[in-house]
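Chemist: using only what follows, build the 3D model:
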Amino acid sequence: MAEAERERRLRPAQLLFEPAEAAADPEHFFDLESIDDPRALLARATELTLAFRAAHDRAIEFQAVAAAQLADPRRFDRLSAAAIAESADWTEDYAKRMIEFGEGLLRGEGESRH
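Modeler: Just a heads-up that it's a prediction; the model follows:
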């Protein structure tokens, strides 16, 4: 993988709900740096942590659904688990598990089990 592509993958996605000028400041993170009271800081940081965990779980579910759709044998342009793994920077075994997870989600089964 080229260094520029690796750097792009390692950089977190831009948080769209944070103003661009604030996101450009490396010291800024959802105004946490402006909270002086440690109790308030802990409470707000905990809220953000829980929100990011929930967002992470939802994003994984969407990845799984997309992987299952891409691997669907009814698609004329379906992709193999290896091709999906390569495009998502996963191992092939993980891609197979994500495809199965996504198939379950598409059938309306279960909760996150990644």
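Chemist: CA atoms for contacts and neighbours, from now on please.
Modeler: Fine.
Chemist: what's Phe29 in contact with, if anything?
Modeler: The contact partners of Phe29, by C-alpha atoms under 8 Å, 6 or more residues apart in numbering, come to 22-23.
Chemist: could you look up the SS state of it?
Modeler: The three-state label for Phe29, taken from DSSP: H, G, I helix; E, B strand; the rest coil, comes out as coil.
Chemist: now Ala68, nearest residue through space, not along the chain?
Modeler: Distances taken as C-alpha to C-alpha, 6 or more residues apart in numbering place Ile99 nearest to Ala68, at 4.4 Å, with adjacent residues excluded.
Chemist: the one you found touches Val65, doesn't it?
Modeler: Yes: counting by C-alpha atoms under 8 Å, Ile99 does reach Val65; the two are 7.3 Å apart.
Chemist: let's see this one next, to set against the first:
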Amino acid sequence: MAQADRNAQPRLRPAPLLFEPAEAASDPEHFFNLESMDDPAELLSRATELTHAFRAATDRSIEFQAVAAAQLADPRRFDRLTPADVAERAEWTEDYAEKMIEFGRSLLKSPRP
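Modeler: The predicted structure follows:
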């Protein structure tokens, strides 16, 4: 998705993601209590809310990764990292790290509303 397209779209307000107790999270059949819902309409609604919330959280966390990568690779820093160093820390390829650094720089140049 192009940056201009992303900025033109209104941000969805995601459903709240509540942390689950450790014992529930360790049960592979348990997922945000969806397995206990009997009403398929309610299940579809809540599962859709969670899907939107996870997508929004993913998009936002990628933006934060990019900003952090750009900051770590900033040539003005005496302790700056190379794209290879950033890639190693984030478990990315070096090509992807370079793209994320550039994306982060673009985010830093254009302040968000």
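Chemist: just to revisit the earlier point, compare Ile99 and Val65 of the first structure (neighbour count), which wins?
Modeler: Higher neighbour count among Ile99 of the first structure and Val65: Ile99, with 24 against 21, using other C-alpha atoms under 10 Å.
Chemist: quick one: the residue nearest the centre of the first structure from Asp77 of the first structure, how far?
Modeler: What sits nearest the mean C-alpha location of the first structure, by C-alpha atoms, centre = their mean, is Ala59, with 4.3 Å. Distance, Ala59 of the first structure to Asp77 of the first structure, using C-alpha to C-alpha, to the nearest Å: 24 Å.
Chemist: mean distance, the longest helix that the second structure contains to its aligned residues in the first structure?
Modeler: Taking DSSP state H as the criterion, the second structure has its longest helix at helix 40-72. On superposition with the first structure, the mean distance recorded for helix 40-72 of the second structure (mean C-alpha distance after the TM-score superposition for the first structure) is 0.5 Å.
Chemist: how far out from the middle of the chain is that helix?
Modeler: Put simply, helix 40-72 of the second structure sits 5 Å off its chain's centre (C-alpha atoms, centre = their mean, to the nearest Å).
Chemist: which residues in the first structure does it align to?
Modeler: Aligned by TM-score structural alignment, helix 40-72 of the second structure falls on residues 38-70 of the first structure.
Chemist: any idea what Ala22 of the second structure aligns with in the first structure?
Modeler: Using TM-score structural alignment, Ala22 of the second structure lines up with Ala20 in the first structure.
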